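can't give you the sequence, but here's the structure:
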């Protein structure tokens, strides 16, 4: 029987449940595709090489995953996009079982139709928001929870509270790891409060970011990793410093100083997530 040739994605703009996305071909990589949402870069995937990661902050997330104990992972992803990290986990940890929670049904269908989502083994996608998805998962069932959910370029506050992180802790096994992508800019007020929130729930926390972002000089992504058990801080520090952007790894007393007494975020509080300035994405 002849091998079925996957359908070529079609670049263009597509209406989804919560706005509009655009699918863009990477002119430098024949099988590379970028998904943007309302003009904001959201995901990059290489359909033939899921281990290729184009965004620097995603590489930092992969560094954390690579340093977890060897073998397949039971992983839960809150926020889907084009499922870059689930594809990476499936390729780097064969046999992993993964659940992706994505509230935008039309986006999920687009990624299935255009970006070969069905080819990712042992991956289930649930059309749910992040609160409902975690609430429906069994206790002590995940080795890894990845929180990477944005509405455009803004993180939903309801996914950044002590109460929600407590529910994530319930889902994680004792040695499990929480991995979060957040974004902030000048002053890092939100990043400090969210770091305080994570520290209230997990004993061991590290923060990873490019130096300019870590100092609050420009808007960008910051990665938090957290666990009940010690994290491989020395290896994470070495990997972060050895990357193209020579990112920093902040932990221990340095993280305490970074938080600087900021209050954890709780359900019902009026907290504004940071919005990137227009020049960040060239609009």
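Now that the structure is in, tell me what you want to look at. Note that this is a predicted model, so its numbers are computed, not measured.

all contacts plus neighbour counts: C-alpha atoms, from now on.
Noted.

look at residue 192 and give its secondary structure.
What DSSP: H, G, I helix; E, B strand; the rest coil gives for residue 192 is helix.

got the contact list for the residue lying closest to it once chain neighbours are set aside?
The shortest distance from residue 192 to any non-neighbouring residue, by CA to CA, 6 or more residues apart in numbering, is to residue 259 (4.7 Å). By CA atoms under 8 Å, 6 or more residues apart in numbering, residue 259 lies in contact with 192-193, 195-196.

alongside the first one, take a look at this:
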């Protein structure tokens, strides 16, 4: 079925519904268990937040890129009292996911129709515990959502102790490298990347999850994050954002 910017398909899979946009897997919603996250990168993001801001503490979270809002739905279930905002550029998709899925209602989860690159500078300064960037167009992160201006706007939106989490593709290597370089310039070399070795080195397509803090991570925090992602069903590890094995700009 057409949305504003893509063609959406819904497929029943196991206990949930898989949403594809233009043939690309975009979101998976478990109809029985809202806390269940199927996509590896979302499991990794949740593990990071659990390690540094343990559940069930509520979150103030903004999701730049909404799709079916699977991560926001899970955090609402796991962290009662959370208030979240999803920014989705596709107006029809934003309306339909409310119809298709049991998403939390406002003010627990608000969905704003806007371009993430334009919305980021307007986010409430210091108002968010977590800023998630999960923006893709035809399988790539738009250049406007991975430059220094965008990352800087996300950092300014973080409250003390806040976390910036970004999902990026490991290929093309130059684009991924530019993304990581922008994070390094804004947050410093203390930022982390979560990935398995094959994806980190570009030997197979996969996701890289970038993790940065409003303040530099302590050695103990870095160790806690690494331990958390190694315990996942499909283990990953942490890398420093400037590790030479990672993509370079």
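Ah, there it is. Being a predicted model, the structure only gives us computed values, none of them experimental.

residue 215 of the second structure - that's part of a helix, no?
No - according to three-state DSSP, the state of residue 215 of the second structure is coil, so it is not within a helix.

aligned partner of it in the first structure?
When the first structure is aligned by TM-score structural alignment, residue 215 of the second structure is paired with residue 229.

strands of the stretch 1-150 of the first structure, start to end?
Here the stretch 1-150 of the first structure has its strands, by DSSP state E, counting those that start in this stretch, at 12-16, 19-25, 32-37, 40-46, 74-78, 97-101, 123-126, 142-147.

wait, which of the ones you listed is closest to residue 237 of the first structure?
Residue 237 of the first structure sits nearest to strand 142-147 of all those, at 20.0 Å, using CA to CA.

which part of the second structure lines up with the closest one?
Counting by TM-score structural alignment, strand 142-147 of the first structure corresponds to 128-133 in the second structure.

ok, average deviation of that stretch from the first structure?
Averaged over the aligned pairs, stretch 128-133 of the second structure sits 0.4 Å from the first structure after superposition, using mean CA distance after the TM-score superposition for the first structure.

residues touching residue 181 of the second structure, list them.
By CA under 8 Å, 6+ apart, the neighbours of residue 181 of the second structure are 241-242, 248-249.

which of those map to contacts in the first structure?
Comparing these with the first structure on both residues aligned by TM-score structural alignment, their matches' CA atoms under 8 Å, the contacts found in both are 248-249.

just the contacts of residue 181 of the second structure now: which is nearest residue 136 of the second structure?
Nearest to residue 136 of the second structure out of the contacts of residue 181 of the second structure is residue 249 (CA to CA; 18.9 Å).

related to what we said a few turns ago, how far away is the residue nearest to residue 192 of the first structure from residue 191 of the first structure?
Using CA to CA, to the nearest Å, residue 259 of the first structure is found at 8 Å from residue 191 of the first structure.

what's the overlap in contacts for the two?
Residues touching both residue 259 of the first structure and residue 191 (CA under 8 Å, 6+ apart): none.

ok but residue 156 of the second structure is inside a strand, no?
No - going by three-state DSSP, the assignment for residue 156 of the second structure is helix, not a strand.

what's the local residue count around it?
17 (other CA atoms under 10 Å).

count the neighbours of residue 188 of the second structure for me.
By other CA under 10 Å, 16 other residues sit near residue 188 of the second structure.

looking at the contacts of residue 259 of the first structure, which has the most residues close by?
Within these, most neighbours by other CA under 10 Å means residue 195, with 25 neighbours.

aligned partner of it in the second structure?
Applying TM-score structural alignment, one finds that residue 195 of the first structure aligns to residue 180 in the second structure.
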